[in-house]
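Visitor: Have a look at this prediction, sequence included:
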Amino acid sequence: MPDADGYFGEDIAATYDESSPDMFRPEAVDPVVDLLAELAGDGAALEFGVGTGRIALPLAARGVPVHGIEMSRAMADRLRDKPGGDSVDVTIGDFATTRVPGTFAVAYLVFNTINNLTTQDAQVACFRNAAEHLRPGGTFVVEVGVPDLRRLPPGQTAVPFRIGPTQWAFDTYDVATQAMSSHYVTITDGKAAHSSIPFRYVWPAELDLMARLAGMRLRDRWGEWSRTPFTGESTKHVSVWEKVAG
């Protein structure tokens, strides 16, 4: 990793919100907050990988107590500097293993953050950590893309997802290990700079098994936060697992 903040240090945190402006629009945020507030009810919420507070801050503004776990101090600093930032408690640490005080009605991971855990063992540990924080009947919510392997012809390992005059972005896949990396090429004043972030892609059925190992069972799975059906053509899923009472 580049530094103690992992791959989301000061250079990434400084422009993180601006790099994905569509994700901060009300039409992207409101359905997420609506569902999480419903699942939280009169309880508290725990966000794994809270980042700059895109979801945590509006959820806290709804009256839901929110605690976040975040490895990057630079990202957490951006959250604290925003209006309402003092309403979200943040613990610095790895969300696969870091424990915080309290019991929660809902724990959640959004925007492919489960893929930041680059081994299967770490992803399994994340599910166990979520279950240990939840009260009986509490829920764990994950939003993550479906691996885009159908776009890979034999011999190809890269799939582009953003092509523009000054930036190219593409994912590379290793189908033997489920390792993937997102690559960004940015052109400034005629010079190209390249950066990459490693991930591990994971299938819905594999996540269901991780949940079972942690004492949870699948309750719902949708193709979007608006609760559209999940189908074979869905490019992502929002899944809800419930901690089994007793």
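Guide: Structure's in. What do you need?

Visitor: drop to CA atoms for contacts and neighbour counts, all remaining ones
Guide: Fine.

Visitor: Look up how far residue 63 lies from the residue nearest the centre of the chain.
Guide: Central residue of the chain (Cα atoms, centre = their mean): residue 113, 2.5 Å from the mean position. Separation of residue 113 from residue 63 (Cα to Cα, to the nearest Å): 24 Å.

Visitor: on that earlier part again, which residues touch the residue nearest to the centre of the chain?
Guide: Contact partners of residue 113, counting by Cα atoms under 8 Å, 6 or more residues apart in numbering, are 49, 143-144.

Visitor: and here's the other structure:
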Amino acid sequence: MVDQSRLWDAHAAATYDTPGEGMFAPEVLGPTVERLHELADRGPALELAIGTGRVAIPLRERGTAVSGIELSAPMLARLREKATEEEIPVVHGDMTTARAGEGFSLVYLVFNTISNLLTQEQQVACFRNAASQLAPGGCFVIELWVPQLRSLAPGHGGTVEVSEPGYLLVDTYDTLAQQVVSHHVRFEAAVDGARGARIGRTPHRYVWPSELDLMAQLAGLQRESRWADWDRSAFTADSRSHVSVYRKPATGSLD
């Protein structure tokens, strides 16, 4: 089993933030924060795998009290450079078991992070852990990519997802194990006529939307909405990602 805390090491923490660009771009981050603020409905929120605070910090600034759970000590240290424990309390631990309290109006897990859990059992445990910390009537929100298996050519086990100057992303699939490895190739400036490259690999367990819905049922949650993006655009067969909202019943208890 891959130790995810070692994947998100000091180098990853130091290079994770890209202010104003990529997933930190206002057009990406703005709708995410606004929708989560609405779903929290003036109650407290809990972010699983809070990382360096990409979403948590602007969500707190928007007016929602945010707590977090984070496995990587270097990522948490980077967050602490930007927000204190009093501002954003964080439990250092695994999002399948660690607890930050209970009675949260919102628990959320963004940017494909549930796929970092590499077994179905871990992913189900994550749902159950999230549900146990929700207040009755609260919601669990997941942002996740849709597996692009239709892009696989017959006899080929990989796809080129990104090809741009200085960067190449190739995904390779093991469809029997429902695993995908992302190969990140970053090309370095030429030195003495030679151009080097740095390769990083991140494993994932891909999850179909319908499988997520079953995990939610096992955790006592009900699917309320599914959008293609944070702007609430319609989810279709051609959507490459989705935002799914699961609600904990306002009355009754989990099995």
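Guide: All right, it came through fine. Only a predicted model underlies this, so the values are computations on that prediction, with no experimental measurement involved.

Visitor: care to give me the TM-score?
Guide: After superposition, the two chains reach a TM-score (TM-score structural alignment, normalised by the length of structure 1) of 0.95; 246 aligned residues with a Cα RMSD of 1.8 Å.

Visitor: In the lengthiest strand in structure 1, which residues are buried?
Guide: Scanning structure 1 for the longest strand, with DSSP state E as the assignment, gives strand 134-145. Neighbour-count burial for strand 134-145 of structure 1, counted by 16 or more other Cα atoms under 10 Å, picks out 134-136, 138-145.

Visitor: List just the nearest of those to residue 179 of structure 1.
Guide: residue 145 (14.3 Å; Cα to Cα).

Visitor: tell me the contacts of the residue lying closest to that closest one once chain neighbours are set aside?
Guide: Once flanking residues are discounted, residue 145 of structure 1 sits nearest to residue 236: 3.8 Å by Cα to Cα, 6 or more residues apart in numbering. Counting by Cα under 8 Å, 6+ apart, residue 236 of structure 1 touches 143-146, 223-224.

Visitor: can you rerun that using 7 Å?
Guide: Going by Cα atoms under 7 Å, 6 or more residues apart in numbering, residue 236 of structure 1 touches 144-146, 223.

Visitor: next one: residue 233 of structure 2
Guide: Residue 233 of structure 2 neighbours (Cα under 7 Å, 6+ apart): residue 227.

Visitor: Map it across to structure 1 for me.
Guide: In structure 1, the residue matched to residue 233 of structure 2 (TM-score structural alignment) is residue 228.

Visitor: Residue 241 of structure 1 versus its match, what's the distance?
Guide: Using Cα to Cα, we find residue 228 of structure 1 at a distance of 17 Å from residue 241 of structure 1.

Visitor: next one: residue 178 of structure 1
Guide: 23 Å.

Visitor: of these two, who's got more company?
Guide: residue 241 (26 against 16; other Cα atoms under 10 Å).

Visitor: need the contact list for that one.
Guide: Contacts here follow Cα under 7 Å, 6+ apart; on that basis residue 241 of structure 1 touches 139-141, 211, 216-219.

Visitor: which stretch of helix or strand covers it?
Guide: In the assignment (DSSP states H and E), residue 241 of structure 1 maps to strand 236-243.

Visitor: and the end-to-end length of stretch 102-120 of structure 2?
Guide: End-to-end distance (Cα to Cα), stretch 102-120 of structure 2: 24 Å.

Visitor: on that earlier part again, among the contacts of residue 236 of structure 1, which one lies nearest to residue 168 of structure 1?
Guide: In terms of Cα to Cα, no member of the contacts of residue 236 of structure 1 lies closer to residue 168 of structure 1 than residue 145, at 19.6 Å.

Visitor: Now check structure 2 for the residue matching the closest one.
Guide: With TM-score structural alignment as the criterion, the equivalent of residue 145 of structure 1 in structure 2 is residue 145.

Visitor: you'd agree that match is up against residue 244?
Guide: No: the criterion here is Cα atoms under 7 Å, and residue 145 of structure 2 misses it with residue 244 at 11.0 Å.

Visitor: where along structure 2 do the strands fall?
Guide: Here structure 2 has its strands, by DSSP E, at 45-48, 66-70, 90-92, 104-109, 134-145, 158-164, 167-174, 179-187, 197-205, 222-227, 241-247.

Visitor: Packed most tightly, which of those would that be?
Guide: Among the strands of structure 2, ranked by average contacts under mean count of other Cα atoms under 10 Å, first place goes to strand 45-48 (a mean of 28).

Visitor: The nearest residue to residue 9 of structure 2 once chain neighbours are set aside: neighbour count?
Guide: Closest residue to residue 9 of structure 2 apart from its sequence neighbours, by Cα to Cα, 6+ apart: residue 74 at 5.9 Å. Counted with other Cα under 10 Å, residues neighbouring residue 74 of structure 2 total 21.

Visitor: wait, what's in contact with residue 74 of structure 2?
Guide: Neighbouring residues of residue 74 of structure 2 by Cα under 7 Å, 6+ apart: 9-10, 13.
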